[in-house]
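Visitor: model this:
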Amino acid sequence: MARIAAGLESAFARRGFAVPSVEDLRDAAGVSLRTLYKYAPSRDRMVRIALEHRHRRYLDHVFSDLPMGHEAALDALFERIGLWMERETSHGCLFHAAVAANPDDNELKALLERHKSEVAERAAGATGLSGRKIELMQVIEGLTQSWPLYRERATTGARHLGAALRRAEVPGPFDARTSSPSLT
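Guide: Below is the predicted model of the structure:
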């Protein structure tokens, strides 16, 4: 099953969600059509299998063995995301692309939300920015979405914004400095 999931993920990452035919997906998975349909009886299921596989790989790549210390973890986080973008998906986030390709699919939307929520929780915990989780996620999303245009400069920009968050120079929405209740 892991080989099928990896092949499907690779095919969708390279060619998008509309272009690959079932035969292309079968070839990418390296199995017969019968075997592919045994584990993924529909194209929708193939997309979900690919995204679940990607979710696990992304979390492992970004969060495994982060350095100790919040500042070092923050820098490593942005560097790893930049490296992921360079090696894995230079066109932007595959989860967002899946929802854009099928905007009425509530299961895909839920998968996107679960992925982003887990990334936000782990990133905030690793960097000591639990009170700035929304802002941290905005920086991460900005890095992911701007990578195709700016490449390494996007990573550098994210590191600068992350450092500003660490120094608390960037007031959060509705934080104590604005006299409004915090959302975090």
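Visitor: contacts, neighbours, all on C-alpha from now
Guide: Noted.
Visitor: ok, how many other residues are close to residue 85?
Guide: By other CA atoms under 10 Å, 22 other residues sit near residue 85.
Visitor: Can you tell me the element it falls in?
Guide: For residue 85, the element it lies in under DSSP states H and E is helix 70-88.
Visitor: Show residues contacting that helix.
Guide: 13, 58, 61-63, 66-67, 91-92, 123, 126-128, 140, 143-144, 147, 151-152, 154-155, 158-159, 162-163, 166 (CA atoms under 8 Å, 6 or more residues apart in numbering).
Visitor: Can you list the buried residues in stretch 19-26?
Guide: By 16 or more other CA atoms under 10 Å, the buried positions in stretch 19-26 come out as 20, 25, 26.
Visitor: Which strands and helices lie in contact with the helix or strand in which the second one is found?
Guide: Translated: residue 25. Element membership for residue 25 (DSSP H and E) is helix 22-29. Under the contact criterion of 3 or more CA pairs under 8 Å, 6 or more residues apart in numbering; DSSP states H and E, helix 22-29 touches helix 2-15, helix 33-39.
Visitor: and for comparison, fold this next one:
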Amino acid sequence: MDTGTKIAAGLEEAFVIHGFAEPNVETLREAAGVSLRTLYKYTPSRDDMVLSALEYRHRRYMDHIFSDVPENGPVALGGIIDRIAGWMTQEAPQGCLFHAAVAAAPQDENLKELLSRHKTCVAERAAAVAGVEERSADILFIFEGLTQSWPLLGGASVESAHRLAKCLFIEANETLSSYA
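Guide: Just a heads-up that it's a prediction; the model follows:
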């Protein structure tokens, strides 16, 4: 693992454990496992530290969700939903780290843009894999419902996401057959 990745991974872990407001620079430096000079070389400000951690998390999330997904419509989308549930169980039991970052700094336009880019990227990729590219907004809604309700509902949010995804395909098929 190169130094930049090591720093990003350590920062991600620190923000997951401590949130975005609590950890001081020494805590973040310790989590990154580098000297203060090296930390600031790679991430010159606290804002850069947050962005670096979230960019790293985005890459890990995309790998977790989309590695070896069967490219077969409803089966693919169901598999993605199950992988999101696995991520929530292991990596985000308290909810989405991207939303937490924006909540901690609601005026930060860079964080808002990163949140939007992350969520849009996930939804568009899932829609493409599932073969319903025109429904990426619906998929985004399903995924956001799953991740945002996870801390309250746990597995019940997964069941709801599966039901909504099924409705998406039923409606898509009805729309397609009405044009035939």
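Visitor: would you list the buried residues of stretch 19-26 of the first structure in TSV and tack on distance to residue 72 of the first structure?
Guide: Formatted as TSV, the buried residues of stretch 19-26 of the first structure follow (distance: CA to CA, whole Å):
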residue	distance to residue 72 of the first structure
20	40
25	40
26	42
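Visitor: between those residues, which is closest to residue 105 of the first structure?
Guide: Relative to residue 105 of the first structure, the closest of the buried residues of stretch 19-26 of the first structure is residue 20; by CA to CA it sits at 19.1 Å.
Visitor: so what corresponds to that closest one in the second structure?
Guide: Using TM-score structural alignment, the equivalent of residue 20 of the first structure in the second structure is residue 23.
Visitor: list the contacts for its match?
Guide: Going by CA under 8 Å, 6+ apart, residue 23 of the second structure touches 14, 15.
Visitor: Among the helices and strands packed on helix 22-29 of the first structure, pick out the one with the most neighbours on average.
Guide: Sort those by mean neighbour count, taking mean count of other CA atoms under 10 Å, and helix 2-15 sits at the top with a mean of 20.
Visitor: Helix or strand: which one has the aligned residue in the first structure for residue 137 of the second structure?
Guide: Mapped onto the first structure by TM-score structural alignment, residue 137 of the second structure lines up with residue 134. Following DSSP H and E, one finds residue 134 of the first structure within helix 133-150.
Visitor: if we can go back for a sec, what about the contacts of helix 70-88 of the first structure, which are in strands?
Guide: Among the contacts of helix 70-88 of the first structure, no member is found in strands (DSSP state E).
Visitor: returning to that earlier point: what about the helices and strands packed on helix 22-29 of the first structure, which gets the closest to residue 107 of the first structure?
Guide: Residue 107 of the first structure lies closest to helix 2-15 among those, at 17.4 Å (CA to CA).
Visitor: Thank you, goodbye.
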